[in-house]
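[1] Whatever this is, show me its structure:
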Amino acid sequence: MIAASPAPAWIRRAVAASIVGYVMFAATIPSPLYALYGESWHYSSSVGSLLFAGYAFGACIALPLSAPLSDRIGRTPILLTGLGVSVAGAGLFVIGDSPAPVFVARLLQGIGGAVLISSGTAALIDADDAQHPRAATLSTVASAAGIALGAAVSAALAAAFAWPLAASGVLLVGVVVLLAIAVTVVRSSRAEPQVRGGAPHASSLRIAPAARRRFMVSALGVTAAWAAAGMTLALGPRLAGDLWGGPTPLAGAVLLALFAAASAFVQLARRGGDGTGELAIAGVALFMGAGALAAAALLGQGLLLVVAGIAMGCGWGAGNAGALRFLEPAIPLDRRAGMLSAFFLVAYLAISLPTIATGGLTDLVGVRSSCTVLAGATAVLAGAVAVAMRRMRPERDGVARDGAE
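    Just a heads-up that it's a prediction; the model follows:
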């Protein structure tokens, strides 16, 4: 964001956190509805998984392109661009009457969401208090709030409207308009950029040498956390409907609300530190959650699914915030959005690739067996995080917040 007289830091943090929360809100709303539309449009689980993963495809396209621009020309124009693309995706939800336009809508949502989450998180760090940094906590709590609200709104729309996906598109357009007004009015402390054109030190997805060790540890944590989130968002609603009975959107919304509430709780209960503690918690919680999910699917026990949703939420919240907090001190000021884009690129790959693979498996062996397989893969990743944190000594390398190269 660019301006001569920025708003107070707490207002800038609120707007940036709202943008991050909106990204997860917009990503969550369609998830419980896919099974409902699958019955109406008669598409397979593989197609449903592709609809879910379309968001991540768009994100992977946008992150390498938007990151340098955010650091070179400022946050505001990039955020407004991301909101504009999001409006286009939401508009396709309104008119979509088959899987093809919905896939394009999700693709556009992914492009807009990637631009918003990388630049929005960078703006959140821009406005952070250097003495008491809390950007990682705010980012994860805002994301959790977006997931919970998206799940609740999805269930409400499914109950109130014959075409809830179209209704969600109208709602998302309204939210984006409000955010665009806030971004335009509220400016951050980031000054008019001095880097122009193709300057050699312009931001990119290249990881600074001094930050590579921290990035690798953060990437491991965020991979496990977002793989668990992808499994919960993509397959959780169907499994919940199967085990708990009742409409799939409502059952899915309850599961996602449990996931989000646990994520927010673990962040509010544990703040501060360098992120290694949160990553250790994430490894244990995700391992337990994956085990509970596999047991719930194999035994058909709905109570175990409740345990799995809570444990997975704790693991995602701790893993996402811990990985971001661990990486943050090594992010150079002039490459902030670039390194965050690399961070979220890992996250989006982690959330999409297993989900796509499991979609085809669901067509062959059913949702319960698919959940069991994906839970096993998540348990392996979670175990790797737990072992890495146990063996690792907290870094005391003196890397400055804004001075790392």
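[2] Please make it C-alpha for all contacts and neighbour counts, starting now.
    Fine.
[3] what about Asn320, which helix or strand?
    Assigned by DSSP states H and E, Asn320 belongs to helix 302-327.
[4] Could you do Arg390 as well?
    Here Arg390 is assigned to helix 367-391, by DSSP H and E.
[5] Which strands and helices lie in contact with the helix holding Asn320?
    Under the contact criterion of 3 or more C-alpha pairs under 8 Å, 6 or more residues apart in numbering; DSSP states H and E, helix 302-327 touches helix 135-160, helix 212-244, helix 248-269, helix 276-299.
[6] Would you do the same for the sequence below? I want to compare the two.
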Amino acid sequence: MNTYLVIIASILLLSYLLHLAAALLNLRALSPELPAEFVHVYHADAYSRSQHYTRATTVFSLTRATIVLVVTLTFIVAGGFNLIDGVARGFGLSVIPTGLIFLGLLALLQALLHLPFAVYATFGIEQRFGFNTTTVATFITDGLKAALLTVVLGGPLLAGILWLFETSGPHAWLYCWLAAVVFILVVQFLAPVLIMPLFNRFTPLAEGELKEAITGYAAGQRFALQGIYTMDGSRRSTRANAFFTGFGRFRRIVFFDTLMQQLTTAEIVAVLAHEMGHYRLRHIMSMMALSILQTGLMFFLLSFFLYNPGLFAAFGMEHISVHAGLVFFGFLYAPISTFLGIGMNAFSRHNEYQADRFAARTGADGEALISGLKKLSVSNLANLTPHPFHVFVHYSHPPILARIAALRKVCGGSREI
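    As a prediction, the model looks like this:
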């Protein structure tokens, strides 16, 4: 049996088992006893409902992972990649268009595989637990817009990568990395003004008490606000959020309209202070820098496997090509990606604690941030007692009880960062 096929099958199975173990431990960690911190916030029936939601989403996630694993292994063993390659080559085009057709067909098959799960997640689980406000029309148009963006933005990038690997020799990985970095930076600048408005409506925050409180806090921190906006997140979900996006003059502070409805002025200012902490403490830049370094590592390792005959034989391919090599390397890179993802999550959780401390030590009301986090946890049916291993593998934010405990230590302490 082909060694690479054994390695790839093992990677897929071990990844599945990792997530299965985390999910099962997380289900076992569910406790019917309401944590004392939430006794006056969470009603017993709502808390029970949050646990039902955790169970439902976990079972759904495991079902989806199982089906995707079986379909993927079957597709590999049955020679599906070679079949798609044959279809792409059947158009008789040059190397790069053939590669784009191959990758496009695979993306289409993947989208079709995941579509039923997306439909059930949105109109089944999210609908049943009162989160979904997405209409069928919005769901369809969102999918079409996302597909169009993939073609318009991703198509040229993929074409450039294929061309560089075909023509640039041993340093192609470096040129591809530089091209990817430029692409990432351009998208970061364009997203707030061109991409995100395709999906949501952004409205400047109206004059009034909230805007005065926000500008007052920002002035106290000598932070120049480029724009404060509300976003119609309620078009798709009742969930609430806030975030910074963009850089320079394209920088925006965005509040979901659902957040505005659920939190008080003091709580919203505290959430803003937390988001400002990410910006002031350079978390956004450091996360982007790490992402760029990961991209460079990926391209560097890719250069060693791109034309490996054994790897292509594992997938039953008749022809060796750059476009297929990109896909096959992804299977080998999966363990590294998982390991780096766990590390990035740990770094992100560290950053969340720092941003909370920033908010509490720079004039925002720490207790207001705590009460805001509690309200959001209740409205989102958050799992209050996740298993530590599940947190380690999946969480980019600390569990809510850990955040509250850390904030309580800060509220009465020094105001220095």
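[7] Quick TM-score on the pair, please.
    Once superposed, chain against chain, the TM-score is 0.32 (TM-score structural alignment, normalised by the length of the first structure); 198 aligned residues with a C-alpha RMSD of 6.2 Å.
[8] Tell me which of the helices and strands packed on helix 302-327 of the first structure lies nearest to Val94 of the first structure.
    Val94 of the first structure lies closest to helix 135-160 among those, at 13.2 Å (C-alpha to C-alpha).
[9] Which positions in that closest one come out as buried?
    135-155, 157-158 (16 or more other C-alpha atoms under 10 Å).
[10] Next SSE downstream of it?
    Downstream of helix 135-160 of the first structure, the first helix or strand assigned by DSSP H and E is helix 164-185.
[11] Could you check the angle that next one makes with helix 135-160?
    Helix 164-185 of the first structure and helix 135-160 meet at an angle of 140 degrees, taking axes from the mean of the first three to the mean of the last three C-alpha atoms, to 10 degrees as the criterion.
[12] Return the set of buried residues in helix 164-185 of the first structure.
    164-170, 172-173, 176, 179-180, 182-183.
[13] could you show me where the helices are in the stretch 301-417 of the second structure, in order?
    309-314, 322-361, 366-379, 388-394, 400-411 (DSSP state H, counting those that start in this stretch).
[14] Which one, of those, ends up nearest to Phe183 of the second structure?
    Ranked by C-alpha to C-alpha, the member of the helices of the stretch 301-417 of the second structure that lies closest to Phe183 of the second structure is helix 322-361, at 18.0 Å.
[15] That closest one relative to helix 366-379, how many degrees between them?
    130 degrees.
[16] for helix 322-361 of the second structure, packing partners?
    Going by 3+ C-alpha pairs under 8 Å, 6+ apart, helix 322-361 of the second structure lies up against helix 3-28, helix 95-120, helix 155-167, helix 265-280, helix 283-305, helix 309-314, helix 388-394, helix 400-411.
[17] and Gln127 of the second structure, which of these is closest to it?
    For those, the distance to Gln127 of the second structure is smallest for helix 95-120, at 9.1 Å, taking C-alpha to C-alpha.
[18] ok so, going back, let me have the helices and strands packed on helix 302-327 of the first structure in CSV, adding distance to Leu80 of the first structure as columns.
    Converted to CSV, those look like this (distance: least, C-alpha to C-alpha, whole Å):
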stretch, distance to Leu80 of the first structure
helix 135-160, 19
helix 212-244, 26
helix 248-269, 27
helix 276-299, 33
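[19] among those, which is nearest Ala321 of the first structure?
    helix 135-160 (5.1 Å).
[20] quick one: that closest one to helix 302-327, angle?
    140 degrees.
[21] How far away from the center of its chain is helix 135-160 of the first structure?
    How far helix 135-160 of the first structure lies from its chain's middle: 11 Å, per C-alpha atoms, centre = their mean, to the nearest Å.
[22] Out of the helices of the stretch 301-417 of the second structure, which is the most enclosed?
    helix 366-379 (a mean of 21; mean count of other C-alpha atoms under 10 Å).
[23] Which strands and helices lie in contact with that one?
    Packed next to helix 366-379 of the second structure, using 3+ C-alpha pairs under 8 Å, 6+ apart, are helix 265-280, helix 400-411.
[24] Okay, buried residues for stretch 233-252 of the first structure please.
    233-244, 247-252.
[25] re earlier: got the angle between the helix holding Arg390 of the first structure and helix 302-327?
    40 degrees.
[26] And for helix 367-391 of the first structure, what's in contact with it?
    220-221, 223-224, 227-228, 231, 235, 238-239, 276, 279-284, 286-288, 290-291, 293-295, 297-298, 354, 358-359, 361-362 (C-alpha atoms under 8 Å, 6 or more residues apart in numbering).
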